[in-house]
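[1] structure for the following, please:
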Amino acid sequence: MVAGLATAAGFAVLLPMSSDAAAACAAPYAASQVYTGGMSASYNGHNWSAKWWTQGETPSTGGTGVWADQGACGGGGGTTTPPGGGGSCDHPAWVQGRQYTTGDIVKYTNGNYYVATHDNPGYDPTISTWFWSPYTCTGGGSTSTPKPGGFVVSEAQFNQMFPSRNPFYTYAGLTAALSAYPGFATTGSDTVKKQEAAAFLANVSHETGGLVHIVEQNTANYPHYCDSSQPYGCPAGQAAYYGRGPIQLSWNFNYKAAGDALGIDLLHNPNLVQNDPAVAWKTGLWYWNTQNGPGTMTPHNAMVNGRGFGETIRSINGSLECNGGNPAQVQSRVNSYQSFTSILGVPAGSNLTC
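    Prediction:
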């Protein structure tokens, strides 16, 4: 359980369907992609909408019934160009804080284009992927689609680290969340990058019992995580802000802060953290990359600045575990970290405990 998170502060939703019979095709269906309720994909010349969470089930009117046929797209030819794709790339530059409506297309500072999949007040497209989706246009002979970099942990290594993981914690969900914090596991030498990834995953493993638990197991604690002194209160309910996800995000002020940073209303919709794998992973990365917690620096800074794995423990649970608070828990985290660095083929480094 993450203690004392700082009180300061999913998958890219695919394109919405047109009501026209020959609507443009959404992004093509991918078996490895996790789709949540309302997300769309094209398959065999039709657009399909997911009714709830699904992965690996080919769109059809059969199966579990998760897919709803939205009709033919691309004139029935099965094309997969987003609305406006293939036309002019002369779209306005994105402006932080400007109000955007669904369907607006902007050119981001990295030169890539994004289309708003929800109305939003100028959220950053590379962070708030719940509200923006990559957009491809070929006008003027150019194609601008972001190319996510490879994660230093392969899917095979991830599965080796978590042989008994809950299917909710998908590798695809993790890699989809990486765009929210592009400095994570990409800063420093190859060794440092892998050490940071191992450190994050080791702490996550400890918090969730090896990526088994999605929510906090002690339900008696649930009503305790509402700080009623906050001006926004606990709109989802007194007992709605219990630990969820890989870092076991808890307390109303942390849901508010994480949601504000990610462009997702987690204060009113905390269940997104236990229903959407990418959102869940993003909350873990939010804490790791932006919060000092009870420590003196973010876990990310601890790893890239050579402070060692022990300092990440301090940033997560502080005196509850460090300085003799619970040495057995510290050692459990260290054991996971040493195992994961071994899998990645790098040394664990110094300053392992706190």
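[2] could you use CA atoms for every contact and neighbour count after this?
    Noted.
[3] quick one: contacts of stretch 221-236?
    238-242, 250-253, 267-270 (Cα atoms under 8 Å, 6 or more residues apart in numbering).
[4] actually stretch 180-196, sorry about that
    Residues from elsewhere that reach stretch 180-196 (Cα under 8 Å, 6+ apart): 126-129, 151-153, 178, 197, 262, 282, 285-286, 289, 300, 303-304, 341, 344, 346-348.
[5] can you map out the strands along this structure?
    With DSSP state E as the criterion, the chain has strands at 34-35, 40-43, 46-50, 54-55, 67-72, 105-107, 113-116, 132-135.
[6] before we compare anything, build this one as well:
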Amino acid sequence: MGGDPVTHGGGAWRAKWWTQGEEPGTTGQWGVWESLGACDGGGGDGGDEEPPAGGFVVSEAQFNQFFPNRNPFYTYSGLVAALDSFPAFATTGSETVQRREAAAFLANVSHETGGLVHIVEQNTANYPHYCDTSQPYGCPAGHDQYYGRGPIQLSWNFNYKAAGDSLGIDLLHNPSLVQNDPAVAWRTALWYWNTQSGPGTMTGHAAMVNGVGFGESIRSINGAIECDGGNPAQVQSRVDKYRNFTGQLGVDPGGNLYC
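    Below is the predicted model of the structure:
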């Protein structure tokens, strides 16, 4: 006989038979614990889905709840496919740290894209500005082809080249792949998050797994413009999203939320 529902890690679970101390979410599809979905009830939007065993800490149902108005381009399957390129992302440290990192990453990309609505930068007047002609490889796709694209709005010819070199994709000559292939788009965002410190002193990944705090992830993405009083409203927008996502994932946001 099944037991009474319990909550764990932001989800609701029911034991299908007597447990032997197994932790909910660790026993797989055929194990003792049956997922009842998110603690908020979930409704009919995939709320009874079990998070994939050993997979991303954010389930597809939760992803859909985070981004109710998202562009269909930004698929959950594209995100999951991109995770293979960065196996330390949202798998390092305790379950709380993993969920915080996933929430931090998704909060920042939500801010960058208006809730995963925009695939490309909306201000087309900026497009010609992202060609750094001092680079020896120039801008072979065209001076106006290195504008912001994808979840983290990858910009500049040198970032397209560096991301492409890292991922084994020629994005310098084919920057449009970032707006046409969901898995490529997600990979560029995870590349920046996991490997680039930008105007900050560490990557977003390092900020979260080392307990420095969400604020430093903002600094690594747009700190030169937003941090240290540059644009407190934009910082607050990111923090609000992060708090919302950590709340939905059932973990506290930690300290040092601002930059």
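[7] please state their TM-score.
    The TM-score (TM-score structural alignment, normalised by the length of structure 2) is 0.79; 208 aligned residues with a Cα RMSD of 1.1 Å.
[8] still on that earlier bit, just send the strands of structure 1 back as TSV, with mean neighbour count too.
    Shown next, in TSV, are these (neighbours: other Cα atoms under 10 Å):
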stretch	mean neighbour count
strand 34-35	26
strand 40-43	25
strand 46-50	25
strand 54-55	15
strand 67-72	20
strand 105-107	22
strand 113-116	26
strand 132-135	25
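[9] if we can go back for a sec, the contacts of stretch 180-196 of structure 1 in helices, which ones?
    Of the contacts of stretch 180-196 of structure 1, the ones assigned to helices by DSSP state H are 197, 262, 282, 285, 286, 289, 300, 303, 304, 341, 344.
[10] which residue in structure 2 aligns with the fourth one?
    Meaning residue 285 of structure 1. By TM-score structural alignment, residue 285 of structure 1 lines up with residue 190 in structure 2.
[11] and its match, how many neighbours does it have?
    Neighbour count for residue 190 of structure 2, taken as other Cα atoms under 10 Å: 24.
[12] one more: residue 68 of structure 2?
    12.
[13] which one in structure 1 is aligned with it?
    Match for residue 68 of structure 2 (TM-score structural alignment): residue 163.
[14] just to revisit the earlier point, now for the match of residue 285 of structure 1: which residues touch it?
    Residue 190 of structure 2 is in contact with 82, 83, 86, counting by Cα under 8 Å, 6+ apart.
[15] can you find the partner of the last one in structure 1?
    Same thing as residue 86 of structure 2. So, by TM-score structural alignment, residue 86 of structure 2 is matched to residue 181.
[16] neighbours of its match, just the number please.
    Applying other Cα under 10 Å, we find 18 residues neighbouring residue 181 of structure 1.
[17] distance check, it against residue 229 of structure 1.
    30 Å (Cα to Cα, to the nearest Å).
[18] likewise for residue 166 of structure 1?
    Going from residue 166 of structure 1 to residue 229 of structure 1 by Cα to Cα gives 35 Å.
[19] neighbour-wise, which of the two wins?
    Under the neighbour definition other Cα under 10 Å, residue 166 of structure 1 and residue 229 were set side by side, and residue 166 has more, 14 against 8.
[20] which residues does the more buried one contact?
    211, 212, 213, 214.
[21] run the last query once more with 7 Å
    Residue 166 of structure 1 makes contacts with 211, 212, as judged by Cα atoms under 7 Å, 6 or more residues apart in numbering.
[22] what subset of the contacts of stretch 180-196 of structure 1 is buried?
    Buried members of those, counted by 16 or more other Cα atoms under 10 Å: 126-129, 151-153, 178, 197, 262, 282, 285-286, 289, 300, 303-304, 341, 344, 346, 348.
[23] can you show me the helices along structure 1?
    155-161, 171-177, 190-208, 252-262, 272-275, 277-290, 299-304, 309-317, 327-344.
[24] got these as JSON lines, with distance to residue 115 of structure 1 columns?
    Output for the helices of structure 1, formatted as JSON lines (distance: least, Cα to Cα, whole Å):
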{"stretch": "helix 155-161", "distance to residue 115 of structure 1": "29"}
{"stretch": "helix 171-177", "distance to residue 115 of structure 1": "17"}
{"stretch": "helix 190-208", "distance to residue 115 of structure 1": "30"}
{"stretch": "helix 252-262", "distance to residue 115 of structure 1": "17"}
{"stretch": "helix 272-275", "distance to residue 115 of structure 1": "22"}
{"stretch": "helix 277-290", "distance to residue 115 of structure 1": "19"}
{"stretch": "helix 299-304", "distance to residue 115 of structure 1": "30"}
{"stretch": "helix 309-317", "distance to residue 115 of structure 1": "36"}
{"stretch": "helix 327-344", "distance to residue 115 of structure 1": "37"}
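[25] who wins for proximity to residue 134 of structure 1 among these?
    Residue 134 of structure 1 lies closest, by Cα to Cα, to one member of the helices of structure 1: helix 171-177, at 12.4 Å.
[26] nothing else from me, thank you.
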